[in-house]
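*Asks:* coords please:
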Amino acid sequence: MKGRPSLKRPLIVYPLLVQFVILLASFAILIAIAIRLDSGGPYTDERIIPIFANAVERDAEGGLVVATTPELADLRVETPDLWFVAEDDSGESVTFGTVPDHYASLEGRLSDISYAQLRDRAAPYNLAAAIRRETTEIGPLTILGHGALSELSFVLLFATNTAILPIFLVLTLTSLIFIPWIVRRSLAGVTRIAQEAEEIDAESRGRRLSEAHVPSEIAPLVRAMNDALRRLDEGYERQKRFIASASHELRTPIAVLSSKVEATQNEAIRSLAPDVQRLATMTEQLLDLHRLDTNRDDTSVDLAALARRVVADLAPLVIARECSIELEILGSTTCIGDAAALERVLMNLVQNALDHGGHNVIVRVIRAGFEVEDDGPGIPPEERERVFEPFHRLRPRASGSGLGLNLVRQVVDLHAGEVEILDASAGGTVVRVTLSPR
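*Replies:* Just a heads-up that it's a prediction; the model follows:
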């Protein structure tokens, strides 16, 4: 739901942001330290060394000479004070430009050096030079040269980027991939118990949420939920026992009262017979609800045969009310269920049709279910769900108990079926029950 805090943000997003900031700060600090440690002034760009090496050739006697190549000429234009010394392994050397006297002592010994970066302390930095050993077509050469100057900070920045940036990217990608994976794996137990909780309903009593794979921080909440479910189960059992006991205790005095009402000659007392019958019906329906939870017996049920029995049993009641009942077998099938409970469902639907103004009732067996159609005043669309609520009556002064359709809904739900109310084609109501075929 919108506006509800999520654990993913503090567990994934915030740590990633903190790591990103730490990496950036570490990156900046390393660069600053490197620049600070190497603040010795400008240096000679060593990329000029290969140009110097390519400009050195051998003359006819085998001595070293400098040929002004286009690349060397361009460098000379850019840096007028360009100079270098090239020396082979035999000590033969050649110079180009004005070589500072400071390096005169190195002539004849350059071949002993393979790498050096020389920098002087003050402008104009004429002594800044680089020593590199190059392999050329005329053999290995050691070159001491001076050219265009560059600030070392740029090189340090480039080198630091080259060395640290891949590490930075690897750490970032690792965090982006592994932190969400670790968090999802850690919260897998929470997802599992959420799925278990969604499967718990009023009919799945006795179930508890699993505590096996739940993080220790969530375990107290799971235990509290299990304790709450246990208390609900205990309360439901107490309520169920109370209803069963009350219904059993009421049957005897209601039966005695009914017999006395039928035996009396007092018309005022005999007028109580419908109310006594209503009490008897309500008691039986409460016992039916109790039996659904305790004594369900699922077998193969022939819906056509079940409908014939119900119509035969109710025919005298229908005739006594000067009504008619008709049975249509449109698609006989069998299903797995409690035959007694399904018989009570069909009986309640027929009685409900008769109680609410239906004079002509049609019981229709359809594939994987049955329906009852009447020609009464019908049920408004806005009331078609509420009539299944316990003790709800479409008309407040109706004689029904208000439990008949509620019993129908509960039985159908226990059989994994559906019950719906439709308009009859010629007026009235159709209540259709669809069950799962065998």
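
*Asks:* hey, let's count contacts and neighbours off CA atoms from now on
*Replies:* Will do.

*Asks:* All the strands of the stretch 1-150 of the chain, in order from the start?
*Replies:* For the stretch 1-150 of the chain, applying DSSP state E, counting those that start in this stretch gives strands covering 43-44, 56-58, 64-66, 83-88, 93-96, 115-118, 129-136, 139-146, 149-150.

*Asks:* Distance to A34 and mean neighbour count for those strands - can I get that in TSV?
*Replies:* Shown next, in TSV, are the strands of the stretch 1-150 of the chain (distance: least, C-alpha to C-alpha, whole Å; neighbours: other C-alpha atoms under 10 Å):
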stretch	distance to A34	mean neighbour count
strand 43-44	16	24
strand 56-58	36	18
strand 64-66	38	18
strand 83-88	29	24
strand 93-96	34	19
strand 115-118	17	13
strand 129-136	21	20
strand 139-146	24	24
strand 149-150	16	16
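
*Asks:* With distance to E420 added, can I get those strands in TSV?
*Replies:* Listed next are those as TSV, based on distance: least, C-alpha to C-alpha, whole Å:
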stretch	distance to E420
strand 43-44	90
strand 56-58	101
strand 64-66	104
strand 83-88	101
strand 93-96	104
strand 115-118	92
strand 129-136	93
strand 139-146	97
strand 149-150	87
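
*Asks:* quick one: the strands in the stretch 151-300 of the chain?
*Replies:* Using DSSP E, counting those that start in this stretch, the strands assigned to the stretch 151-300 of the chain run over residues 298-302.

*Asks:* in it, which spans are helices?
*Replies:* 152-186, 188-198, 219-263, 267-270, 273-294 (DSSP state H, counting those that start in this stretch).

*Asks:* Pull up the gap between the residue nearest the centre of the chain and H102, please.
*Replies:* Among the residues of the chain, the one closest to the centroid is T191, at 8.0 Å (C-alpha atoms, centre = their mean). T191 sits 77 Å away from H102, going by C-alpha to C-alpha, to the nearest Å.

*Asks:* Let's compare: structure for the following, please.
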Amino acid sequence: MKRPNSIAFPVATVLILGMALMMVISTVVTVTVFLLTDAQSRKQVAVESVVELLQHGGGYDHTGKFVLEVDGVIAEKLIRLSEEQPDFWYFVSDGAQSIIHGAVPASVQHVIDMTSPQIFSSQFYYFKGDERLLGLRKLNADVPAKLVVVGGASFSNLETLLVVLREIWPQGLYHLLGIVLVATATIAVVAVKRTIATPVRRVVDSAEQIDGLPNGRRISDRDTPIELKPMVAAFNSALGCIDNAFEAQRNFLANASHELRTPLTKLRLKLDLVRDLEVRNVLVRDTARLASIVTTSLQLARLSGQALTFSEIDLAAVARAIIAEHVPSAMKQGMDIEFKAPEGRVMISGSEPAIRVALDNLIINAMRHAHGTEVLVVEVLQSCILRVTDGGPGIPAAEREKMLRPFVRGSASASEGTGMGLAIVSQIMMAHTGSVALGEATGNGLVVDLAFPKIAKAPPSS
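*Replies:* Next up is the predicted model:
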């Protein structure tokens, strides 16, 4: 399974590796500067490191003889470097056996003999000729206690740096680096991810507010990081190009539909002059269908990409007024329209002209396609649903979803239509953030439910 691509992961990785590298580099630089500026400290580091190596290196072989066994490549190298120096010497004793390297100065031997065994560590200076050298005596708390005395140790800058790194790595740097890396990883996982996600989330929230209307909302670049500004600008530019193309298409459709209405009206009037009744009926029917296509195309063009003006309206009152206009046409086709509504008002937030177009299309579709319907029922429910029920052949369940698309006609339709009536209804409901549901009536026929969002009630004043 492919791991999701994340901006935070590589940023966190670089941050952790960079922090670890900076810790090592800063430590080396700090120690180097320290060693280059303090010669006395270099001598002290050399003596103390050798004393520690000798204390840990003292042991016994299989015969019980006290011997010196230094473990580790660096430790062996340091002892070897020390032993190569002519002034270097050391004295190691467990109280019964001793290991001596080099010549212990007489003045130092006096210090060793006279120092109280209760003093575990002491530093001293002695002279060899005119040179002042540093010595260190150290007694550990082992049983038996091991006494180590070292003098004359001196390392170069590079050798001293090697000693310092060997000393501080296991004692402090390793733990400090571990703590820093854990803290960095935590910051990277939490803070870095949140820091990156916050501006991206603002851009996403702004994108979700895009209404799809010409010259409508765009992604705001206010408070947008400079890294995301090119993406926002490119997206807004693409929306502008889409708007221009959509506006050109909408204008063409509206202009073409408008220009066709006048010649179609004239053509319909001239058809009355045709003497052949059969030919005239065919031409009248085709002209009527063409006029219907032009009308619905004009409606679709006007609704597409146009912001509707919303207000609080009574859905029952609007439906009642629209039905009254269609009653004469329905009666001519031998169809009655029955209206049902609750006693109180059903208030919604919507566009009355758009709702009028939607209900007009549903009633006209029913009169055109629902043959055999004696009573067309239009009902307004308290739940803000406008329901239209006919007794026609209905629409098969497999075709209902695609019937909401433009220019799609049902396979069982016995009459010619534009295939845009339900598409216009669907678009109007989308503009109202509502929904269209096509179902089957009891027994036979089609049920169309237009569900409008309810108006949020304001909290009662205290």
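
*Asks:* returning to that earlier point: map the residue nearest to the centre of the first structure onto the second structure.
*Replies:* Aligned against the second structure by TM-score structural alignment, T191 of the first structure finds its counterpart in R201.

*Asks:* Please report how far the closest residue to N348 of the first structure other than its chain neighbours lies from R278 of the first structure.
*Replies:* Once flanking residues are discounted, N348 of the first structure sits nearest to G404: 5.8 Å by C-alpha to C-alpha, 6 or more residues apart in numbering. G404 of the first structure sits 11 Å away from R278 of the first structure, taking C-alpha to C-alpha as the criterion.

*Asks:* Neighbour count: the two, which is higher?
*Replies:* Neighbour count, other C-alpha atoms under 10 Å: between G404 of the first structure and R278, G404 has more, with 26 against 15.

*Asks:* didn't that one look like it was pressed against A353?
*Replies:* No - counting by C-alpha atoms under 8 Å, G404 of the first structure stays clear of A353, with 11.0 Å between them.

*Asks:* related to what we said a few turns ago, which one of the helices of the stretch 151-300 of the first structure has the most crowded surroundings?
*Replies:* Each of the helices of the stretch 151-300 of the first structure was scored by mean neighbour count; the highest is helix 273-294, a mean of 17, by mean count of other C-alpha atoms under 10 Å.

*Asks:* relative to helix 219-263, how tilted is that helix?
*Replies:* For helix 273-294 of the first structure against helix 219-263, the angle by axes from the mean of the first three to the mean of the last three C-alpha atoms, to 10 degrees is 150 degrees.

*Asks:* Show me the contact partners of helix 273-294 of the first structure.
*Replies:* Identification of contacts with helix 273-294 of the first structure by C-alpha atoms under 8 Å, 6 or more residues apart in numbering yields 240, 243-244, 247-248, 250-251, 254-255, 257-258, 261-262, 341, 399-401, 403-404, 407, 411.

*Asks:* how close does V448 of the second structure sit to A397 of the second structure?
*Replies:* 13 Å.

*Asks:* what sits up against stretch 95-104 of the second structure?
*Replies:* 65-68, 87-93, 144-147.

*Asks:* picking that back up, what would the helices of the stretch 151-300 of the first structure look like in CSV with distance to L306 of the first structure?
*Replies:* Below are the helices of the stretch 151-300 of the first structure laid out as CSV (distance: least, C-alpha to C-alpha, whole Å):
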stretch, distance to L306 of the first structure
helix 152-186, 53
helix 188-198, 36
helix 219-263, 27
helix 267-270, 35
helix 273-294, 18
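
*Asks:* Can you show me the helices along the stretch 301-438 of the first structure?
*Replies:* 303-320, 339-355, 404-414.

*Asks:* coming back round to it: when V448 and A397 of the second structure are compared, which one has more neighbours?
*Replies:* Neighbour tally, V448 of the second structure and A397, criterion other C-alpha under 10 Å: the higher count belongs to V448, 20 against 10.

*Asks:* and that one, what does it touch?
*Replies:* Shown in contact with V448 of the second structure (C-alpha under 8 Å, 6+ apart): R387, V388, T389, V436, A437, L438, G439.

*Asks:* quick check, nearest of the residues you listed to E48 of the second structure?
*Replies:* V436 (87.6 Å; C-alpha to C-alpha).

*Asks:* Give the residues shared as contacts by V448 and A397 of the second structure.
*Replies:* In contact with both V448 of the second structure and A397: G439, using C-alpha under 8 Å, 6+ apart.

*Asks:* wait, T95 of the first structure sits on A104?
*Replies:* No - counting by C-alpha under 8 Å, A104 is not a contact partner of T95 of the first structure; they are 11.0 Å apart.

*Asks:* is it true that V365 of the first structure touches L303?
*Replies:* Yes - with contacts counted by C-alpha under 8 Å, V365 of the first structure reaches L303, the gap being 7.0 Å.

*Asks:* what touches both of the two?
*Replies:* S332.

*Asks:* what's the neighbour count on the residue nearest to T160 of the first structure when sequence neighbours are not counted?
*Replies:* Distance criterion C-alpha to C-alpha, 6+ apart; nearest residue to T160 of the first structure, sequence neighbours excluded, is I31 at 6.6 Å. Number of residues near I31 of the first structure (other C-alpha under 10 Å) recorded here: 20.

*Asks:* same deal with V388 of the second structure?
*Replies:* 23.

*Asks:* What is the aligned counterpart of it in the first structure?
*Replies:* In the first structure, V388 of the second structure lines up with V372, judged by TM-score structural alignment.

*Asks:* Excluding covalently adjacent residues, which one is nearest to its match?
*Replies:* V372 of the first structure's closest residue in space is V363 (C-alpha to C-alpha, 6+ apart), at 4.7 Å.
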